[in-house]
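*Asks:* could you work out the structure for the sequence below:
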Amino acid sequence: MSSSTNTKNISSKPIKINKWDTNALKNALNDACKKYFKETLNYTEDYSVMDRRLYISLISCLFSLYALIYDWFNPFPKSRSVLIACVASYFIIAGILTFYMRFIENGRFFTGKLIDKTGIDPGQKCKIISKLKK
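*Replies:* Reported below is the predicted structural model:
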């Protein structure tokens, strides 16, 4: 398949959005950019950044689940210290998640890798960041 055919496939279906909805415009442009890198330039998406965010969220949910189960078997007066520890841990991990999304992820919506088919050169990495000013 040639690149001109890919370009036609990408632009054949116009996306209709409200031009005053800036978030919808940003998301549509992000999706089009991601689609271009994946289909036309043959980058493979690397999900490790998103996976780390999910792991952090999973840990915070596990603290909540443990507190819920412990409180079920040991009603409130007995489970007070465990509930305090789990709630504090949940908010600390939620803070870590906020820090991760703000400073490490930093608006990144695509991380890709272009693997050299000959195996001579190392793969090229690409990360695309999108920001919307108020």
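*Asks:* all contacts plus neighbour counts: C-alpha atoms, from now on.
*Replies:* OK.
*Asks:* now tell me what touches stretch 5-13 from outside.
*Replies:* Residues from elsewhere that reach stretch 5-13 (CA atoms under 8 Å, 6 or more residues apart in numbering): A32, K35, Y36, E39, T40.
*Asks:* sorry, wrong one. I was asking about stretch 115-129.
*Replies:* Y43, N106, G107, R108, F109, F110, T111, G112, K113, L114.
*Asks:* may I see the PyMOL selection of the buried members of these?
*Replies:* Entered in PyMOL, the line below selects the buried ones among these, by 16 or more other CA atoms under 10 Å:
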select buried, resi 43+108+109+110+111+112+113+114
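*Asks:* strands of this protein, start to end?
*Replies:* 44-45, 108-114, 124-129 (DSSP state E).
*Asks:* in this protein, where's the longest helix?
*Replies:* helix 48-73 (DSSP state H).
*Asks:* one more to put side by side:
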Amino acid sequence: MPEEGKVIRINKWDQVTVRNSLDDTVKEILNKKIGWNEYHSLFDGRLLISFIAVCFSSFAAAWHYIVSFEEVKPVLIVCSVGYFVTVGILQLYQWYVEKGCFYQAIENDGKVKRSWKWSSEMKSYDDKYMLTASYSQDNRFAQGNNTKSISAYITEDGEIVKRLLEVEIEKLYKDLLRNE
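*Replies:* Sure thing, here's the model as predicted:
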């Protein structure tokens, strides 16, 4: 995550770097300005699924080291199939559960408790950065998004202008709370 006061310069033509840098800046703003603490349950799920896949491959490699190939063939088949099924589950988890979410937080102001999710999207070869915020509170749910060109947040030199991104985040946050 970027340090406070440090100028962030990126290659504005590298779309993946642009999106990741803007996401990191949004995280920093939400943690420092709004005062939330990040919640990592989605990422913990991804790590658990990845750990299971690595266990399959590690067990197969260790077993193959101990036993000859003819005796280990059924174990290798089971572990290989298990690994690829687990990786498939990981991909489905990222598509349908995470849905591009890069930040989760729980807002608790003493009266209400809201669970927030922030995600972003940039289509291939497009300059539009879509920031989506959603929260759930008891049985209520609200979602809003903001789509702007990256040129609204990044200068010609590739420097991210945090102040402009901060204004958009606060606007999106307040708009969602206003609809309560």
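*Asks:* let me see the TM-score of these two.
*Replies:* Superposed pair, TM-score by TM-score structural alignment, normalised by the length of the first structure: 0.84. Supporting alignment: 122 aligned residues with a CA RMSD of 1.5 Å.
*Asks:* so for R53 of the first structure, which of the strands of the first structure sits nearest?
*Replies:* strand 108-114 (12.3 Å; CA to CA).
*Asks:* can you tell me what K16 of the first structure aligns to in the second structure?
*Replies:* Correspondence of K16 of the first structure to the second structure, assessed by TM-score structural alignment: R9.
*Asks:* and its match, how many neighbours does it have?
*Replies:* Applying other CA atoms under 10 Å, we find 15 residues neighbouring R9 of the second structure.
*Asks:* equivalent analysis for P14 of the first structure, please.
*Replies:* P14 of the first structure has 7 nearby residues by other CA under 10 Å.
*Asks:* check the gap between it and A32 of the first structure for me.
*Replies:* 11 Å (CA to CA, to the nearest Å).
*Asks:* now do the contacts for the counterpart of N42 of the first structure in the second structure.
*Replies:* Matched to the second structure by TM-score structural alignment, N42 of the first structure sits across from G35. By CA under 8 Å, 6+ apart, the contact list for G35 of the second structure is empty.
*Asks:* same check on Y66 of the first structure?
*Replies:* Contacts of Y66 of the first structure by CA under 8 Å, 6+ apart are C86.
*Asks:* give me the angle between the longest helix of the first structure and strand 108-114.
*Replies:* 130 degrees (axes from the mean of the first three to the mean of the last three CA atoms, to 10 degrees).
*Asks:* average gap between helix 48-73 of the first structure and the second structure?
*Replies:* Average distance, helix 48-73 of the first structure versus aligned residues of the second structure after superposition (mean CA distance after the TM-score superposition for the first structure): 0.8 Å.
*Asks:* which parts of that helix are buried?
*Replies:* V49, R53, S57, S60, F63, S64, A67, Y70, D71.
*Asks:* in the first structure, which residue is most central in space?
*Replies:* M50 (3.9 Å; CA atoms, centre = their mean).
*Asks:* quick one, what contacts that one?
*Replies:* Contacts of M50 of the first structure (CA under 8 Å, 6+ apart): none.
*Asks:* can you tell me how far it sits from A67 of the first structure?
*Replies:* For M50 of the first structure, the distance to A67 of the first structure - CA to CA - is 26 Å.
*Asks:* what's the answer for K134 of the first structure, then?
*Replies:* According to CA to CA, K134 of the first structure stands 39 Å off from A67 of the first structure.
*Asks:* before we move on, what about I59 of the first structure?
*Replies:* Taking CA to CA, one finds I59 of the first structure at 13 Å from A67 of the first structure.
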